[in-house]
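Peer 1: quick one: sequence and predicted model below, then my questions.
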Amino acid sequence: MSDEPVDDRDREGPPEPQEGSDEPQPALADADAASPPLETDGEGVVGDHPSPEPTYPDSDDDLGGVSTPPGDEEMPLADHIEEMVLRLAVVLLFAAGGTAIGLLWASQAIEFVWFSVFPSGGNAPPPHVYQPLELWLTRIKVASLLGIMVALPAFVYECYLFMRPGLYPNERKYYLAAVPTSVVLGAIGMLFSYVLVLPILFQYFTYYAEGSAIVAYALGETFNLIITLMGFLAIVFQIPLFIMLAIMMGVTTRRWLAQKRLYFWAAFAGLAFMFTLDPTGMAPILVAVTMILLFEGTLFVLKWVGR
């Protein structure tokens, strides 16, 4: 037995806590007993010790303050583009089919529209063709109107299917209610233009030059004006829907819209004169009056129902 003093570092076991020390000592024995022995092959841990599976948040959980709708799934950008292209192809297929069907009766449709929008009583002026392809281009434009009308419901439905995974249930309800309403309002706007605005406009065109000139209407230019007005009034008739959605979403109130009505009237007049190409000013005035009546009518209905 050696009489040399034993160094503290040569002692086996954990060091004993010193008196007067408040530092907590690690419970090495407890830690060793709690952790199972690990097998290693020199390069890494081996054995039957499966790593814990990563947990992902639920689709309804809050992620960074932004909640995700139920059914929303992460998809690569390429898959989104592919789905969008396929759905657009379906819409174009409906549009092409409607246009092809419309070409069969395009000439009859041109004649029907021509004698409907001009003054009745046999005073409708005959159409004039000034370019070789003017008649065919007009037939294609008229047939395209039918193609658009056929493709519009398909476009609405395909848009809904594309956006459905990213919409909340209440947003789906608003979409399903607002989009058909928008289609109906657009159809009413086109019908309003065809029945009321266009006859008044062409009657004015026909009689304002009476006695001083003979007005000859070009087929292509006349139908350009007809199609432009019908399309623009289809958009104009969305004003009640836009107002209702803005109030429902809390963007504005009926009282604020009523207080700023003069600004809206000026904006309506500016848009009418900007998008309705008529140097006489008759068409912009009719469109502006229609927009103002729709705006004021919507505010009156909201005040009447108390919402």
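Peer 2: Looks like it arrived, so ask away.
Peer 1: going by C-alpha atoms from here, please, whenever you check contacts or count neighbours.
Peer 2: Noted.
Peer 1: give me the number of residues near Leu241?
Peer 2: A total of 16 residues lie near Leu241 under the criterion other CA atoms under 10 Å.
Peer 1: isn't it up against Val184?
Peer 2: No: using CA atoms under 8 Å, Leu241 is not in contact with Val184; the gap is 10.8 Å.
Peer 1: return the distance of Gly121 relative to Phe115.
Peer 2: Counting by CA to CA, to the nearest Å, the gap from Gly121 to Phe115 is 10 Å.
Peer 1: look at those two and report which has more neighbours.
Peer 2: Between Gly121 and Phe115, counted using other CA under 10 Å, Phe115 has the larger neighbour count: 17 against 7.
Peer 1: leaving out sequence neighbours, find the closest residue to the more buried one.
Peer 2: Using CA to CA, 6 or more residues apart in numbering and skipping residues adjacent in sequence, the residue nearest Phe115 is Ala124, 6.3 Å away.
Peer 1: put this next to the previous one:
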Amino acid sequence: MSEQASDQAQHSLPLITHLLELRDRILKVVVVVLAIFLSLVYFSNDIYHYIAIPLTSQLPEGSSMIATGVATPFFTPIKLTIVLSIFIAIPAILYQVWAFIAPGLYKHEQKLVAPLVISSALLFYLGMVFSYYVVFPLVFSFFTSTAPEGVTIATDISSYLDFVLKLFFAFGLAFEIPVATLLLCWTGATTPESLKAKRPYIVVGAFIFGMLLTPPDVISQTLLAVPMLILFELGLLFSRFYVKKPASDDELDPEENTIHKEPKN
């Protein structure tokens, strides 16, 4: 019984160690997000004003945004600041994820993960910038110009925030397609030739994805689907250089690279 108990204890130690490490890394992420939030919370109203410019610049003269709730003018900018703090902390979040999984990777895999982490953060930010400077002006210009005669446009600040956050997330996630394509080919889950053969289905899937992640209008759906297809083609181009190859003996972990040979008769 004592030997069985000791074996169970030895098997449970790695799991406990991983859980403790995961807890520590989550706490580090929370601290980073909290530090960013505390440094930005004083400017929360200014940040909301900047985010609202794409809509307020398109409103008819004399129109403005409104707040329908009693506490909405206070909590809405705070909510935006919290989400913005998480977005800013994405490099730190991705680094903690990479540091957690890196010990279980081979050396050649670790060399590829670091560029993927950096490119993932940059692509996510690029998607947000694209949505703010390209998509928002087109979408809000269309919506405000199609309002029926006699209808005064007065958007609630909370509804507007939910709308733009959904678009920020949708475009940030969509711009990760090159990284996802590289990972699929690098891990051997698929090949560039297979993805190329499935291009018609991917085109349809991009528009369906755009329909699900964006508000129910054709403009937002198209403005999301077209960049997705362009980014897919870009990822497909680079994935040809990152096809999975068998790891060489010197790249493997020494403990896992033990080969047991049968003695010759």
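Peer 2: Looks like it arrived, so ask away. This structure is a prediction, so every number in the text was calculated from the model and none was measured.
Peer 1: thinking again about what came up before, doesn't Val113 make contact with the residue nearest to Phe115 of the first structure?
Peer 2: No: the criterion here is CA under 8 Å, and Ala124 of the first structure misses it with Val113 at 11.3 Å.
Peer 1: which element is the residue nearest the centre of the second structure on?
Peer 2: The centre of the second structure sits closest to Leu173, judged by CA atoms, centre = their mean, with a distance of 4.4 Å. Using DSSP states H and E, Leu173 of the second structure sits within helix 157-174.
Peer 1: who does the next helix or strand after that helix touch, helix- and strand-wise?
Peer 2: With elements assigned by DSSP H and E, the helix or strand that comes after helix 157-174 of the second structure is helix 177-186. If contacts are counted by 3 or more CA pairs under 8 Å, 6 or more residues apart in numbering; DSSP states H and E, helix 177-186 of the second structure sits against helix 107-130, helix 218-239.
Peer 1: how far off centre is the shortest one?
Peer 2: Meaning helix 218-239 of the second structure. A distance of 15 Å separates the centroid of the chain from that of helix 218-239 of the second structure, by CA atoms, centre = their mean, to the nearest Å.
Peer 1: report the angle between that helix and helix 177-186.
Peer 2: For helix 218-239 of the second structure against helix 177-186, the angle by axes from the mean of the first three to the mean of the last three CA atoms, to 10 degrees is 40 degrees.
Peer 1: average distance between helix 218-239 of the second structure and the first structure?
Peer 2: Taking mean CA distance after the TM-score superposition for the first structure, the mean distance separating helix 218-239 of the second structure from the aligned residues in the first structure is 3.1 Å.
Peer 1: ok and that helix relative to helix 107-130, angle-wise?
Peer 2: Going by the same axes, to 10 degrees, helix 218-239 of the second structure makes 160 degrees with helix 107-130.
Peer 1: contacts for helix 218-239 of the second structure?
Peer 2: 135, 139, 170-171, 174-175, 177-182, 185-186, 192, 195-196, 202-203, 206-207, 209-211, 214-215 (CA atoms under 8 Å, 6 or more residues apart in numbering).
Peer 1: give the buried residues for stretch 106-113 of the second structure.
Peer 2: By neighbour count with 16 or more other CA atoms under 10 Å, stretch 106-113 of the second structure contains the buried residues 110, 113.
Peer 1: which part of the first structure matches that stretch?
Peer 2: Using TM-score structural alignment, stretch 106-113 of the second structure lines up with residues 168-175 of the first structure.
Peer 1: contacting residues for the residue mapped onto Ala151 of the first structure from the second structure?
Peer 2: Under the alignment (TM-score structural alignment), Ala151 of the first structure maps onto Ala89 of the second structure. Shown in contact with Ala89 of the second structure (CA under 8 Å, 6+ apart): 29, 32-33, 36.
Peer 1: can you lay out those as CSV showing neighbour count, distance to Glu149 of the second structure and secondary structure?
Peer 2: Below are those laid out as CSV (neighbours: other CA atoms under 10 Å; distance: CA to CA, whole Å; DSSP: H, G, I helix; E, B strand; the rest coil):
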residue, neighbour count, distance to Glu149 of the second structure, secondary structure
Val29, 21, 50, helix
Val32, 18, 49, helix
Val33, 22, 45, helix
Ile36, 18, 44, helix
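Peer 1: and whatever residue of the first structure lines up with Leu80 of the second structure, how many residues sit next to it?
Peer 2: Correspondence of Leu80 of the second structure to the first structure, assessed by TM-score structural alignment: Val142. When counting by other CA under 10 Å, one arrives at 23 neighbours for Val142 of the first structure.
Peer 1: relative to Gly121 of the first structure, how far out is the residue nearest to Val142 of the first structure when sequence neighbours are not counted?
Peer 2: Sequence neighbours aside, Ala106 is the residue nearest to Val142 of the first structure in space, at 6.3 Å (criterion: CA to CA, 6+ apart). Here Ala106 of the first structure is placed at a distance of 24 Å from Gly121 of the first structure (CA to CA).
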